[in-house]
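1. Pasting the sequence and the predicted model now:
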Amino acid sequence: MVKGIRKPADRTRADSAPSTAESGPPHRGRDIVRAVEALAAAFRHRVRAGELGSFPVVLVLLAVWIVFQTLNENFLSPRNLSNLGVDIVGTGLIAVGIVFVLLIGEIDLSVGSISGLAAAVFAVLNVNHGVPEWLAVMVGVLVGTAAGTVQGASFAKTRVPAFVVTLAGLLAWNGLMLYILGTSGTINIDENGFVAKLTSHYFSNDAAAYGLAAVGAGLVFLASYWDRRRRRAVGMPHRSLLEIGVRTGVLAVIAFAAAYVLNRFQGLPLALLIFLVLVAGLDVVLRRTHYGRQVYALGGGVEAALRASLRVVRVQTAVLAVSGTMAAIGGLFLASRITSVSQTSGSGVLLLNAIAAAVIGGTSLFGGRGRTWSAVLGILVIESVASGMAITDTPIAVQFMITGGVLFAAVVIDSLSRRSQEAHGRA
């Protein structure tokens, strides 16, 4: 070997040896920058492919809050935001049930009447007949479940469109509610009872709100991390740890900011706590269980579901039963808010707001796409508009026009998103 010539192996070792400058913090900084750039590129790709997610509705919500805060500085006050957190619960729970129905490409027009019927059954049993409150609540909820099950079975077995079946249910359940209430018309529930306290009780200890924020962020991180491990083990696409950390961090900031605002008024509302727990639980049911996967699969088409050997009748019946159950629970919260049940319970714009909340939040009218959290975002937009209109003394007619405009925009975005997904082979 000629002297003075370095062996290739020596050159390789010399080139591969990390220097102090390259292995320190600047190197890690470049990795973070590259990861952030990758996240941004993935987001742009999803937008071009029509997978917008909750991004449009979040922008709408921020715009609504900015506009009304500009018009009245009390809009984002702790008192108003705390009241808003309670106001969204009743209709929001009904909207969560609507999400289940929309996921299979159908619609339920009876949820308003079922909510009024369940509240009427509870009030008559508890107030007029002295039935223990807990038992009256259970009967009221079971009435909603039974009504939804009857409608679901009728729709699934007769193949009559769901909107026709539930339209008949809207009339029938409303008539039954009027019959149960009788000539009294209005029944006032006990203001010191459990149902009344659903929307009037607050956890004044600051630890309650902050604890819920911490637990929520922690559960989101653990669920995302577990999902990453499961997908990585079978070679499926998965999120990076940095993306999971960023998502969890953003959620934690929002959650702790909300907790701080709530604690500046009366603390964490019991109604909001129950709402979030139910929404999170049903989200797990939809995304982590065999039943939930069947619901999404059915949204792709009945014929395809039958060929995949899915129990279509059972799933369709169960979906309408869930919708009826959530409508009944929502009806009890609505009755709790005004501490009474009357012949107008479940009527008015309740049905329209519940459907609009699900659609505005991002649940597709074509089926197969949406989450329970969609209802939360949607009802936040609707109730924020209503609260802003009230605090600025704007006529109710303007509120309807704004809500209708937002709903129309959501439907257009849904349609365009679906077309984009079809063009990219994702629908």
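-> That came through, no problem.

2. Please make it C-alpha for all contacts and neighbour counts, starting now.
-> Will do.

3. and the residue nearest the centre of the chain, how far is that from Asp190?
-> Nearest to the geometric centre of the chain sits Trp373, at 2.2 Å (Cα atoms, centre = their mean). For Trp373, the distance to Asp190 equals 32 Å [Cα to Cα, to the nearest Å].

4. And for stretch 192-210, what's in contact with it?
-> Outside stretch 192-210, the residues that touch it by Cα atoms under 8 Å, 6 or more residues apart in numbering are 86, 133, 189-191, 256, 259-260, 262-263, 266-271, 332-333, 335-337, 339.

5. Please type out the PyMOL selection for whichever of these turn out to be buried.
-> The PyMOL selection below is limited to those of the contacts of stretch 192-210 classed as buried (16 or more other Cα atoms under 10 Å):
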select buried, resi 86+133+189+190+256+259+260+262+263+266+267+268+269+270+271+332+333+335+336+337+339
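
6. Without its sequence neighbours, what residue ends up closest to Val313?
-> Spatial nearest neighbour of Val313, chain neighbours left out: Ala156 (5.1 Å); criterion: Cα to Cα, 6 or more residues apart in numbering.

7. For the one you found, give its distance to Val111.
-> The gap separating Ala156 from Val111 is 18 Å, by Cα to Cα.

8. How about Ala297?
-> 24 Å.

9. let's bring in a second one:
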Amino acid sequence: MLSSSGLRRAAAAFVERVRGGDLGSLPVIVGLVLIWTVFQAMNPVFLSSTNLVNLTMQCAAIGTIALGIVLVLLVGEIDLSVGSVSGLAAAVLAVTFVQLQWHPILALLAAVAAGALVGLVYGFLYTRFGLPSFVITLAGLLGFLGLQLWVLGDTGSINLPFDSFIVQFAQQMFLPAWASYVLAVAAAAGYAWARVLRARRRAAANLMSQSYAEIAARSTVLLVFLTASAWYLNLSRGVGVMFLFFLALVVVMNIALTRTRWGRAVYAVGGSVEATRRAGIRVDRIFVSVFVLCSTLAAVGGILAAARLAAANQSSGAADTNLNAIAAAVIGGASLFGGRGTAFSALLGIVVIQSISSGLTLMNLDSSVRYMVTGVVLVLAVIVDSMSRRTRAATGRA
């Protein structure tokens, strides 16, 4: 049972972190609530279960690409070619699976391997020759777009079989209602257990740790949110397996960033490359691993996008794919200055981006309005990040 004194201490600790400039995901969550409130007031269909199911499915592909962008932002770099890499992966998948008649698993592996190879090349050029990531990935944006067109050939478009597992996974696979509730309970329980273990470790080391009251409060809120979300989505088609796959990637990457030596090194490099090098960490390896993961996730996102469309064509990965992925990472809380952000930045950011897109589409507004609104939200996110950095610097926090 939660004691009132424990809750007061948890609330006081939260207020203290906010005053110190550690806003976390608060600005994104507040902004998302405002966006949903406005669009629901303008069109009652916006928060319908059917529309929210569609929104979650739309988040998976670009959200996966944004997850890779979060990684490069954490080390203070950028990748401008994720759209082209995702399009190239989609082309490789379509050609190997449809035209060359490869087994689906081999075709998927080939597409993912193409993305990993791109990241390896970027890492080599960055660490060996010291080229700025902006220049390397800008060249990649153009070069791999051309390679994508060459792989597709004269047809320019290849349809994926609707009865294939790849397309079924992206379009028609949804969890049974009971499974979604079990998963919600398991996720909340796993979160609580992980927090308790972390609190115990910190207490044993005589470090400040999260109180059990705060852990219980957060876990309860998470359980209620996940269960209610599953119930509401089940009023329509339910929880999409492709969206769950994206969530699983976010959770795995969050664990890698917060629970492994590699993850701590990533944050250290983003804070200060020279200090990290002097601490004995192989900085070059960290940069290479981040570029490889970013391009690999871009390839996975391209595969998901092609599967949802049931086709790969010349426009795969084009249009606003790059901009939305980068905007999602920044809006979600990843700092352009490096060293700050989490894997969940990709999730929060892409939900904001897709909410804006869905809301404006329901209002029958032109795509030009969506670009302008997204641009304004992006600028506001950077302003919040910059102001929080100044606050932390003024209060002496890292």
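-> Thanks, I have it. Bear in mind that the values here come from a model prediction, so they are computed numbers and not experimental data.

10. and the alignment partner in the second structure of the residue nearest to Val313 of the first structure, what is it in contact with?
-> Counting by TM-score structural alignment, Ala156 of the first structure lines up with Thr127 in the second structure. Contact analysis of Thr127 of the second structure by Cα under 8 Å, 6+ apart lists 284, 287-288.

11. which stretches of the stretch 201-350 of the first structure form strands?
-> Using DSSP state E, counting those that start in this stretch, the strands of the stretch 201-350 of the first structure run over 202-203, 268-269, 340-342.

12. right, so those: which one is the most enclosed?
-> strand 268-269 (a mean of 26; mean count of other Cα atoms under 10 Å).

13. Average offset of that one relative to the second structure?
-> Here the mean offset of strand 268-269 of the first structure against the second structure after fitting is 1.3 Å, by mean Cα distance after the TM-score superposition for the first structure.

14. whereabouts in the second structure does that strand align?
-> Using TM-score structural alignment, the residues of the second structure aligned to strand 268-269 of the first structure are 239-240.

15. outside of the matching stretch, which residues touch it?
-> Under Cα under 8 Å, 6+ apart, the answer for stretch 239-240 of the second structure is 53, 56-57, 172-175, 180, 230, 233.

16. Distance to Ala334 of the second structure for the residues you listed - can I get that in a markdown table?
-> Below are the contacts of stretch 239-240 of the second structure laid out as a markdown table (distance: Cα to Cα, whole Å):
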| residue | distance to Ala334 of the second structure |
| --- | --- |
| Val53 | 26 |
| Thr56 | 21 |
| Met57 | 23 |
| Gln172 | 32 |
| Met173 | 31 |
| Phe174 | 30 |
| Leu175 | 31 |
| Ser180 | 29 |
| Ala230 | 27 |
| Leu233 | 28 |
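
17. can you tell me which of those residues are in helices?
-> 53, 56-57, 180, 230, 233 (DSSP state H).

18. quick one: which of those is nearest Gly156 of the second structure?
-> Met57 (25.7 Å; Cα to Cα).

19. And the closest one, what's its match in the first structure?
-> By TM-score structural alignment, Met57 of the second structure lines up with Val86.

20. do Ser295 of the second structure as well
-> Using TM-score structural alignment, Ser295 of the second structure lines up with Gly324 in the first structure.

21. how many neighbours does that match have?
-> A count of nearby residues for Gly324 of the first structure, using other Cα atoms under 10 Å, gives 35.

22. And Ala41 of the second structure, by the same measure?
-> 12.

23. Then Ala308 of the first structure?
-> Neighbour count for Ala308 of the first structure, taken as other Cα under 10 Å: 12.

24. any idea how far it is from Gly368 of the first structure?
-> 16 Å.

25. likewise Asp206 of the first structure?
-> Applying Cα to Cα to Asp206 of the first structure and Gly368 of the first structure gives a distance of 40 Å.

26. Touching, Ser316 of the second structure and Ala306? I think so.
-> Yes - in this structure, Ser316 of the second structure is within contact of Ala306 by Cα atoms under 8 Å, at 7.4 Å.

27. Overlap in contacts, these two.
-> Residues touching both Ser316 of the second structure and Ala306 by Cα under 8 Å, 6+ apart: Ala90.

28. Please, which helix or strand holds the residue nearest to Gly331 of the first structure when sequence neighbours are not counted?
-> Excluding its sequence neighbours, the residue lying closest to Gly331 of the first structure (Cα to Cα, 6+ apart) is Ser115, at 4.0 Å. Using DSSP states H and E, Ser115 of the first structure maps to helix 111-123.

29. check the fit of the following helix or strand past that helix onto the second structure and give the mean distance.
-> The helix or strand immediately downstream of helix 111-123 of the first structure is helix 133-158, counting by DSSP H and E. Average distance, helix 133-158 of the first structure versus aligned residues of the second structure after superposition (mean Cα distance after the TM-score superposition for the first structure): 0.8 Å.

30. Only the buried residues of helix 133-158 of the first structure, if you could.
-> So for helix 133-158 of the first structure, counting by 16+ other Cα under 10 Å, buried means 133, 136-137, 139-156.

31. now do stretch 187-199 of the first structure
-> Across stretch 187-199 of the first structure, burial judged by 16+ other Cα under 10 Å covers 187, 189-190, 195-199.

32. Now do the helices in the stretch 251-398 of the second structure.
-> 261-271, 273-278, 283-309, 321-331, 344-362, 367-394 (DSSP state H, counting those that start in this stretch).

33. Of all these, which one comes closest to Val38 of the second structure?
-> Minimum separation from Val38 of the second structure across the helices of the stretch 251-398 of the second structure (Cα to Cα) falls at helix 344-362, 9.0 Å.

34. against the first structure, where does that closest one fall?
-> Using TM-score structural alignment, helix 344-362 of the second structure pairs with 373-391 in the first structure.

35. and what of stretch 305-312 of the second structure?
-> Residue span in the first structure matched to stretch 305-312 of the second structure, by TM-score structural alignment: 334-341.

36. which other residues reach the matching stretch?
-> Stretch 334-341 of the first structure is contacted from outside by 90-91, 116, 119-120, 123, 186-191, 195-200, 345, using Cα under 8 Å, 6+ apart.

37. Tell me how far the closest residue to Gly267 of the first structure other than its chain neighbours lies from Val195 of the first structure.
-> Spatial nearest neighbour of Gly267 of the first structure, excluding adjacent residues (Cα to Cα, 6+ apart): Ser204 at 4.5 Å. Relative to Val195 of the first structure, Ser204 of the first structure is positioned 19 Å away (Cα to Cα).

38. I appreciate the help and will end here.
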